[in-house]
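**Student:** Dropping the sequence and predicted coords here.
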Amino acid sequence: MLTGKQRSYLKSIANGIDPIFQIGKNGINDNFIKQVDDALEAREIIKVNVLNNSFLNAKDAANEVAELTNSEFVQSIGNKFVLYRESKDKKKIELP
């Protein structure tokens, strides 16, 4: 569970990154979860874009993906959301 200070720090990092995944009309499937899981291990923080043709809104999609990848939901703005998970091997982000 992230504290307010940690969440704020992660938001500041996420401000400068672009979305690397998109959720469209196919929604969230096993292949998508595997790719997100690998990206979280490599980068620790990722941003995901939910397309307009998706049947999910960003907050619901974020909570589902976070639960399936054992990651932390950081924020959701518009149709984008940010997830964080500490890497086991390649720790890059030092939380306050």
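**Tutor:** Received it, and whenever you're ready, just let me know what you need. Numbers count the residues shown, from 1 in each chain.
**Student:** Only C-alpha atoms from now on, for both contacts and neighbour counts.
**Tutor:** OK.
**Student:** Longest helix in this protein, by number of residues?
**Tutor:** Longest helix in the chain by number of residues (criterion: DSSP state H): helix 30-43.
**Student:** From the chain's centroid, how far away is that helix?
**Tutor:** Mean-position distance between helix 30-43 and its chain equals 10 Å (Cα atoms, centre = their mean, to the nearest Å).
**Student:** Now do the strands in this protein.
**Tutor:** With DSSP state E as the criterion, the chain has strands at 21-23, 45-50, 72-77, 80-84.
**Student:** Which residue comes closest to the most centrally placed residue in the chain once chain neighbours are left out?
**Tutor:** Nearest to the geometric centre of the chain sits Leu83, at 2.4 Å (Cα atoms, centre = their mean). Closest residue to Leu83 apart from its sequence neighbours, by Cα to Cα, 6 or more residues apart in numbering: Phe73 at 4.8 Å.
**Student:** and here's the other structure:
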Amino acid sequence: MLAKETTLTGKQKRFLKALGSTLEPVVQIGKGGVPASVIESTVQVLAARELIKVRVLQNSPEEPKTAITALAGATGAELVQVIGRNGLLYKKNEEKSKIELP
């Protein structure tokens, strides 16, 4: 069940990057890559928080950008940015949105 594709504007991405700079990673991708269990927990966390930070651990078989992009695609989230081993994902909660985009 993938949500309809929305693309963030540059202004919206900058806004989300600023919010995400203080976040701690809540999802970690390790040696198992991106299994269904990681996808399920990511969907739940995105529904609760809308904006999350993802960390790709050193033992991950995939490159950070590849793993985070795959996770974004599997959850229907927007990939805001990837810096080093960390990525920022955003998915608007249609029922009760917490983040008001500019």
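**Tutor:** All right, it came through fine. Predicted model only: the values in this text are computed from it and were never measured.
**Student:** Could you count how many residues lie near the equivalent of the residue nearest to Leu83 of structure 1 over in structure 2?
**Tutor:** Aligned by TM-score structural alignment, Phe73 of structure 1 pairs with Leu79 of structure 2. When neighbours are counted by other Cα atoms under 10 Å, Leu79 of structure 2 registers 21.
**Student:** correct me, but Leu79 of structure 2 touches Leu71?
**Tutor:** No - counting by Cα atoms under 8 Å, Leu79 of structure 2 sits too far from Leu71 to count as a contact (9.1 Å).
**Student:** In structure 2, what range does the longest helix of structure 1 match?
**Tutor:** Mapping helix 30-43 of structure 1 onto structure 2 (TM-score structural alignment) gives residues 36-49.
**Student:** which residues touch Ile28 of structure 1?
**Tutor:** Listed by Cα atoms under 8 Å, 6 or more residues apart in numbering, the contact set of Ile28 of structure 1 reads Ala61, Val65.
**Student:** got it, and the one 5 residues further on?
**Tutor:** Taking Cα under 8 Å, 6+ apart as the contact definition, Ile33 of structure 1 lies against Val65, Leu68, Thr69.
**Student:** Against Ile33 of structure 1, how distant is the last one?
**Tutor:** Plainly put, Thr69 of structure 1 is 7 Å away from Ile33 of structure 1 if you go by Cα to Cα, to the nearest Å.
**Student:** do the same with the second one
**Tutor:** Look at Leu68 of structure 1 and Ile33 of structure 1: by Cα to Cα, they are 7 Å apart.
**Student:** buried stuff in the match of helix 30-43 of structure 1?
**Tutor:** Residues of stretch 36-49 of structure 2 classed as buried: Val38, Ile39, Thr42, Val43, Leu46, Ala47, Ala48 (neighbour count, 16 or more other Cα atoms under 10 Å).
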